[in-house]
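**Q** Give me a model of this one.
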Amino acid sequence: MQQNSSPQELAALAARIKAWGSELGFQAVGIGGIDLSSAEAGLTDWLAQGFHGGMDYMAKHGLKRARPAELVPGTLSVISVRMDYLSVAAQAGWTVLEDGSRAYISRYALGRDYHKVLRNRLDKLAQRIREEVGEFGYRVFTDSAPVLEVELARRTRLGWRGKHTLLLSREQGSWFFLGELFTDLPLPADIAGDEHCGSCRRCLDICPTQAIVAPYRLDARRCISYLTIEHRGSIPLELRPLIGNRIYGCDDCQLVCPWNRFAQISTEADFAVRHGLDDVGLVELFAWDEATFNTRMAGSPIYRIGHEQWQRNLAVALGNAPPDAAIRRALQQGLALATPLVAEHIAWALDRQDGVVS
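**A** Next up is the predicted model:
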């Protein structure tokens, strides 16, 4: 692509990029500019209030997250993509949550690691663009760097930011992954669409820990997804009972969202449920030793939290489960080989089972 390409040529290229993206399995492709200055004040305030918790990398990169051309010098436009992941199993979400003896795992993590899937497809998209225009500068992002992906996608007609801070689409609700291709191609930007949350506040009201402190404002320190995935240490005592049987992530704000009634089932084989994780007992998972965890979770996004954190999360869920002799035996057996972190949570769980703590 020549530097002096006409607007018509660039528009035609943008249309072809969207078509290639569709052929590669993306359900939507949008193109946006790089001026995110209107998002900087909100980001600065969010960080200043400490809502990022222990995710120091968010503060470390500062406003680079809102400045694509500083994050990747030479960036002129951003290609945002959406890939749906909803599996048939996700439709049973409330059923699993209502059974305190079962383990609830966020629906996005039931299949293969999405980072690998999206990165591979985005690399293929970049290769296809290269075949068309020759060498060009680009960088792929799949939730792997400090990128304001929702803000970028919102500006490309892929959807709008919901009050739970996730991107929402009229066609797929919020059951999808986002990825980006930062590029030095001066592609024409799409026009942002309208927002459709209206006066609805179901996501705020349903949040178990009230982590959505205001519309469009999330305190990660209270978020169950943060506590079970990003947080490495001891889970605050006051929040443990509120976690229920959620051992990896939380979908309550998505399960209750009216727009998710229109979500389509993904045909992506990589996102099919693995190892029956959509509906499995807590005691069964707690019995996994580290070798079993590593084998079963290989290729899963869950693998990165490690066995210790997995056991910690399960101990909390077992403490929240209805009193049961089998649960007590499992916790006592696990205590023998537990690390100090896990042992602390097992002790709490045993007290909960005995009614010592509420």
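**Q** make it CA atoms for all contacts and neighbour counts henceforth
**A** Will do.
**Q** any idea how far residue 178 lies from residue 78?
**A** 12 Å (C-alpha to C-alpha, to the nearest Å).
**Q** Among the two, which residue is more densely surrounded?
**A** A direct count of neighbours by other C-alpha atoms under 10 Å for residue 178 and residue 78 places residue 78 higher, at 28 against 24.
**Q** helix, strand or coil for that one?
**A** Following DSSP: H, G, I helix; E, B strand; the rest coil, residue 78 is assigned to strand.
**Q** Skipping adjacent residues, who's closest to it in space?
**A** Excluding the flanking residues, the one nearest residue 78 by C-alpha to C-alpha, 6 or more residues apart in numbering is residue 182, at 4.6 Å.
**Q** Please provide the structure for the following sequence as well, for comparison with the first:
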Amino acid sequence: MKNKSSTVWLVLDSRHFGGIETHVLELAKGLLKLGIEAEVVFLADYGFHPLIQQLQRHGIKYRQLNNGFISLFCARFAEKPLIVHGHGYKANIAVKCLKYFSMQTTICTYHAGEALSGKLAAYDFIDRCSASIADVVIAVSDEINKKVRGEAKVINNFVAVKPQSYPGKQVAFVGRLSDEKGPQDFIRLAQHFSQQSFHIYGDGPLLESLAFSAPTNLIFHGYQIDMNDHWQDIGLLVMPSKFEGLPMAALEAMSHGIPVCAYDVGRLNNLINHESGWLVPAGNFKQLKNCVSKWLSSSLTEHFHRTRCARKAVIKGFSDDVVIPQVVSSYNQALINNNVGVSIVLNRETAKQRPSYGSV
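**A** Sure, this is the predicted structure:
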């Protein structure tokens, strides 16, 4: 039996907009483009959430639950979605409880692998140890996969490819201002290249200390609900992270033709090569500084070449056209594992009507 209007619930517990939220937004958009009904389910209502604005803009259904797992459990029995797909440790735990108590077909995606502490570490430990309860487990990098107990399928993060444009001139950091993202090294770069403007898009616990030590050529733009208004101004994205999976910021930047200069952590080496950007050994600030210097001294021809190569890398292996069908395949595998006699069928006619930006 085939089901052409299947419902997929994308579940998360979230207060802010970051990499997981961007992933969920791109996944919901990609599923809808292929004719697969998708809805984003927030486990709790924390008030205003910037993701909701994005969901409304793209016509994606969503709901905010008031009582966590109990509300999710009741909604599931009332509406019986075909697939419930968790993102993040709290959502994954709730989704696996749903599986345990109702035999709902479930998928859990593991996005992060950085060291946590306190209550977050406890949630993370429970989530990873109970991974096998889900019908299918997805990890966004091999490094994250190693920390999951049980069999997981590694599927790339992805973005929709944007129309080609020529990048701007800013050297930028995009992300949370927390220790694992390494913004301190970005401050050091700004101090060294005093004649070049540097820009930080993001907020976080290190904001106050970073602002105190920042040179005058560094501009803080604060938290951004939507980076689409700013990518056109950026010429180089710097990612001095101590730990990453496969960061959405790198994918978004490269889809706009912006090369990335980063420490070689996570799966960035699957995305970035010597033509589309620069990777240097983790923590080697001297080499990071040299790469920024190379970008600053590059000719227009060299800049254009890197722009083309950056877009090509995303189109080839990290676009929604490539990755969404892999996710749908995992959905169908989960349905088989749970002995559900239906499968999700891609709406090929809908897919044919989508605009294509595949040329480089």
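**Q** Overlay the chains and give the TM-score.
**A** The TM-score (TM-score structural alignment, normalised by the length of structure 1) is 0.27; 154 aligned residues with a C-alpha RMSD of 6.1 Å.
**Q** still on that earlier bit, tell me which element the residue nearest to residue 78 of structure 1 is part of?
**A** Following DSSP states H and E, one finds residue 182 of structure 1 within strand 176-183.
**Q** Against which helices or strands is that strand packed?
**A** Contact here means 3 or more C-alpha pairs under 8 Å, 6 or more residues apart in numbering; DSSP states H and E; on that basis strand 176-183 of structure 1 packs against strand 77-84, helix 114-133, strand 138-141, helix 149-154.
**Q** mind running it again at 7 Å?
**A** Identification of packing neighbours for strand 176-183 of structure 1 by 3 or more C-alpha pairs under 7 Å, 6 or more residues apart in numbering; DSSP states H and E yields strand 77-84, strand 138-141.
**Q** Could you check those strands and tell me which one is nearest residue 203 of structure 1?
**A** strand 77-84 (20.3 Å; C-alpha to C-alpha).
**Q** For the next helix or strand after the closest one, list every residue counted as buried.
**A** In the C-terminal direction, the helix or strand that comes right after strand 77-84 of structure 1 (DSSP H and E) is helix 93-97. Of all the residues in helix 93-97 of structure 1, those buried under the rule 16 or more other C-alpha atoms under 10 Å are 93, 96-97.
**Q** Pretty sure residue 311 of structure 2 sits against residue 255.
**A** Yes: at 4.9 Å, residue 311 of structure 2 and residue 255 qualify as touching, with contact defined as C-alpha atoms under 7 Å.
**Q** Now for these two: what residues contact both?
**A** Common neighbours of residue 311 of structure 2 and residue 255 are not found (criterion: C-alpha atoms under 7 Å, 6 or more residues apart in numbering).
**Q** one step back: in the strand holding residue 182 of structure 1, what counts as buried?
**A** 176-183.
**Q** biggest separation within those residues, which pair?
**A** For these, the farthest-apart pair by C-alpha to C-alpha is 176 and 183; their separation is 22.7 Å.
**Q** Output the buried residues of strand 176-183 of structure 1 as TSV; include the columns distance to residue 40 of structure 1.
**A** Formatted as TSV, the buried residues of strand 176-183 of structure 1 follow (distance: C-alpha to C-alpha, whole Å):
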residue	distance to residue 40 of structure 1
176	25
177	23
178	21
179	21
180	19
181	21
182	19
183	21
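**Q** quick one: which of the residues you listed is nearest residue 133 of structure 1?
**A** Closest approach to residue 133 of structure 1 among these (C-alpha to C-alpha): residue 183, at 12.3 Å.
**Q** Would you quantify the distance from the closest one to residue 95 of structure 1?
**A** 44 Å.
**Q** what do you get for residue 328 of structure 1?
**A** Counting by C-alpha to C-alpha - residue 328 of structure 1 and residue 95 of structure 1 are separated by 24 Å.
**Q** Residue 180 is in contact with residue 140 of structure 1, correct?
**A** Yes: counting by C-alpha under 7 Å, residue 140 of structure 1 touches residue 180, with 5.9 Å between them.
**Q** Show the contacting residues for residue 173 of structure 2.
**A** Residue 173 of structure 2 neighbours (C-alpha under 7 Å, 6+ apart): 199-201, 237-239.
**Q** got JSON lines for those, with secondary structure and neighbour count too?
**A** Listed next are the contacts of residue 173 of structure 2 as JSON lines, based on DSSP: H, G, I helix; E, B strand; the rest coil; neighbours: other C-alpha atoms under 10 Å:
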{"residue": "199", "secondary structure": "strand", "neighbour count": "21"}
{"residue": "200", "secondary structure": "strand", "neighbour count": "22"}
{"residue": "201", "secondary structure": "strand", "neighbour count": "18"}
{"residue": "237", "secondary structure": "strand", "neighbour count": "24"}
{"residue": "238", "secondary structure": "strand", "neighbour count": "24"}
{"residue": "239", "secondary structure": "strand", "neighbour count": "27"}
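**Q** Cool, thanks, signing off.
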